[in-house]
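>>> just need the structure, nothing else, for what follows:
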Amino acid sequence: MNSTISKIKGIFNLLKHIDIDQISKISQKVDLPKLMDQFSKLDENQIKGLAKMLDSSGRKKELPPINGDFYELHMKLTEEQRAIQLQVREFMEKEAKPLVNRYWLTDDFPHELIPKFKKLNLCGVTYEGYGCPNLPFLMEGVIAMEIARVDASLATFFGVQSGLSMGSIYMCGSEEQKQKYLPGMQQFDLIGAFGLTEPEVGSGAAGGLTTTCKKVDGGWILNGQKKWIGNATFADVIIIWARDLDDNQVKGFIVEKDTPGFEVEKIKGKMALRIVQNGLITMKDCFVADSQKMEHANSFKDTAKVLQMTRAGVAWMATGCARGAYESALEYTRKRKQFGKPIASFQLVQGHLVEMLSNLTAMQTLVFRLSEMQDADILKDEHASLAKVFCSLRTRDVVAQAREVMGGNGILLEHDVARFVADAEAIYSYEGTKEINSLIVGRSITGMSAFV
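I've put the predicted structure just below:
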């Protein structure tokens, strides 16, 4: 008797979720007496389940926020640092994101963004003086990640300007050279480029540069070519590394764009980092004054100091690229429906997402520690190289799975991931290939050099 009463109460509780119009529509489609008979056979748990389903059917389920920082590493930042991170994120989302796919497709650079980068006042992130913000290395990494999270090309542009070109002058230039160039570069009034790699020399730059310099009265004569030089087509100041014909040591020079004998040709046909304007530089009896030779750039060891500093930034950049791909894929899978359900609800898709997040989280924790070591002045070449190897490898995995969960739509530029997939290939190769960086780490841990 009590069981029957309980069932009747359950049925009435269930029916109170249905209005009269709904009951009228139901009666036209089904046999209500038969339906009520079926209801009477339900147990309490089944009735409660149906009531819960009806109660929630009109409400949209609130999904968790899309956040690639699964271990909340931003909590390691101070309030001021977190504010800078969010400032860069807002800039990239509002100002850059609406432009990047169009410019990536046309192989052009969005010059209208340069004055807006200037307003951020973050160029020369870690340097002291010359208008630079003098922030910790951790923030240099965070900024690189936030820019690459939207577009790796713009992160490369910023890294060349703030890191490689400004960094060369800051670390190797005379005080007079620093005063002359760094304030203008910090404000983006002068655009910088960094010329090390050559048509036939990439990994072997330490001992095989074919670009030469020769001391003459009042200056130096430069001859040779540089290839893959980011920002070169519109740079005002280009750092050129050349082998001295007299002592066979690498020297560094600050070359201004209108110097006679100095020409730049844009490299076309790239499949990655298409917004970056890479140039082929040709120097024919290019004369630069003594005042343009960097005072403390007298061997490849000096070049390597700059590369060590910026290689850490590339690991952060790879992490940003992976984060952008993961977050784009997660958003897509929550909206894309197949078989009447969002594909994010399927087990195999969730498996991909979790693998992506696992790789991303490992990368983030690694680069945070890397920057902590840099700020503690205990960073060595092998530390930066390990981070570059690991992060660029795992980024490839993340972007590949991001494309996979999007199916055919993953190759469309409008969903962003196709751009991340292509750009990850360039990040994987530049600032030292996997093989070269692996040998740097291998030499460290074995005590034996495997370099040729």
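>>> going forward, measure contacts and count neighbours with C-alpha atoms only.
Will do.
>>> how about the strands in the stretch 301-450 of the chain?
337-338, 341-342 (DSSP state E, counting those that start in this stretch).
>>> so what's the gap between the first one and the chain middle?
Computed by Cα atoms, centre = their mean, to the nearest Å, the separation of strand 337-338 from the middle of its chain amounts to 30 Å.
>>> contacts for it?
If you take Cα atoms under 8 Å, 6 or more residues apart in numbering as the criterion, strand 337-338 is touched by Ile343.
>>> on that earlier part again, export the strands of the stretch 301-450 of the chain as CSV, with columns for mean neighbour count and distance to Arg311.
Output for those, formatted as CSV (neighbours: other Cα atoms under 10 Å; distance: least, Cα to Cα, whole Å):
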stretch, mean neighbour count, distance to Arg311
strand 337-338, 12, 41
strand 341-342, 13, 40
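>>> among those strands, which is nearest Gln38?
Evaluated over the strands of the stretch 301-450 of the chain, closeness to Gln38 peaks at strand 341-342, with 28.1 Å, by Cα to Cα.
>>> now show me the structure for the sequence below, then we'll compare the two:
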Amino acid sequence: MTTSDFLGYQDLLTDREQAALSELRAYLDAEVRPIVNGCWERAEFPMQVIKPLAQLGVYSYSWPELAPFENSAVFRGFVALELSRVDASMATFAGVQTGLVAGSIAVCGSPEQRAEWLPKITSGELVGAFGLTEPLSGSDAARGLQTTARREGDTWVLNGAKRWIGNGTFSDVTIIWARDEADDQVKGFMVLTDTPGYTATKIEGKISLRTVQNADITLENVEVPESMRLQNANSFKDTAKVLRLTRAEVSWSSVGNAVGAYDAAVAYSKSRIQFGKPIGGHQLVQDLLVKSLGNITASLGMVVRVSQLLDEGTQRDEHSALAKTYTTSRMRETVAWCRELFGGNGIALEYNVARHFADAEALYSYEGTQEMNTLIVGRTITGKAAFI
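Next up, the predicted model:
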């Protein structure tokens, strides 16, 4: 890495982990970096990267029976960082595929479901999506979920709508969370996207994560067999177990997005000549770089420790919530400072900072808004819930 890993946190990784990270970095720089600005501008997803990322182990590291080698949560965090350093949309795609879809099956599926479906997802044979957020239900999903599930014999009938579903336009299977009409509890279903009554429509006109294919999904009497219901998803508490796995990873992606902007700014500061010398030799430019590096270093220290707690089995919701709220705030500052360093060139995609600047807005909001994560930590501090 560049000076962005100023305190050498990557040195905490094993030699095997560092080698795998280097291999991923080489692939991203050679095959993904050259195409990401065009994909972002056209709002297209590069389907050709799905299988190579699977072959590099990106989707399987979290699951011991499928991982290419034993690895740590800190290593998996660095994988998310590397993806986001090149393109936050790649990190988002992998996060949905690995954490939300495979995670739902691993955490809430039966042993049989895990054995059948995890290999298909982690190999890239199937692309998954995660359907929780709704047009009228976001942060209040625990109480406000309106999509319904009605059991009729060995079949479930789903009705409702989902919004902002990443990978939703081209997923083969979507995890749909719906409220059981019989007991009012939230349950999870693996829905094949060619099922009659299932419709996905691309959300157009985004200013952030344009490469991610977000969809509006409608479910009109969609029939799902009992065998496709996640057998261990019996309430929203089970849904929350899945979300707990991914919140810290989004913090790593936020650091990676900041690192991508910082790397571009450092390179530009050395090549851009003004007043007879590289702008990196001017005090105000160095101030922007140092402030950016300070944010990255502090954030990296936090996410490393949160991942270590995950490895130790002691990570709690408030730990990942604090990491999410802190790192995304610092990321927002950092990408703004880095864009500022470019002057007018900072709004042009070709200089490789504008995309990080824009993508920061989505990372700031998804996987738990700033406000919700603040309230989770605030409840721990004061012992008082202030959600409503």
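>>> related to what we said a few turns ago, quick check: which of the strands of the stretch 301-450 of the first structure is nearest to Ile66 of the first structure?
Closest approach to Ile66 of the first structure among the strands of the stretch 301-450 of the first structure (Cα to Cα): strand 341-342, 15.4 Å.
>>> hmm, who's touching the closest one?
Outside of strand 341-342 of the first structure, the residues within contact range by Cα under 8 Å, 6+ apart are 333-336.
>>> give me the buried entries from those.
Buried members of the contacts of strand 341-342 of the first structure, scored by 16 or more other Cα atoms under 10 Å, are Thr333.
>>> closest to Ile66 of the first structure out of the contacts of strand 341-342 of the first structure?
Among these, and counting by Cα to Cα, the member closest to Ile66 of the first structure is Arg334, at 10.1 Å.
>>> what sits against that closest one?
Arg334 of the first structure neighbours (Cα under 8 Å, 6+ apart): 342-345.
>>> the same query, at a cut-off of 7 Å, please.
Counting by Cα atoms under 7 Å, 6 or more residues apart in numbering, Arg334 of the first structure touches 342-344.
>>> hang on, the earlier thing: want to throw the contacts of strand 341-342 of the first structure into JSON lines with distance to Lys388 of the first structure?
What follows is the contacts of strand 341-342 of the first structure, written out as JSON lines (distance: Cα to Cα, whole Å):
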{"residue": "Thr333", "distance to Lys388 of the first structure": "29"}
{"residue": "Arg334", "distance to Lys388 of the first structure": "32"}
{"residue": "Lys335", "distance to Lys388 of the first structure": "34"}
{"residue": "Arg336", "distance to Lys388 of the first structure": "34"}
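>>> now, among the contacts of strand 341-342 of the first structure, which is nearest to Phe253 of the first structure?
Closest to Phe253 of the first structure, out of all of the contacts of strand 341-342 of the first structure and judged by Cα to Cα, is Thr333, at 50.3 Å.
>>> from Lys341 of the first structure, how far out is the closest one?
Distance, Thr333 of the first structure to Lys341 of the first structure, by Cα to Cα, to the nearest Å: 10 Å.
>>> just Met92 of the first structure next, same as before
Between Met92 of the first structure and Lys341 of the first structure the distance is 32 Å, computed by Cα to Cα.
>>> again with Leu360 of the first structure
Distance, Leu360 of the first structure to Lys341 of the first structure, by Cα to Cα: 27 Å.
>>> ditto for Leu280 of the first structure
Applying Cα to Cα, the value for Leu280 of the first structure to Lys341 of the first structure is 51 Å.
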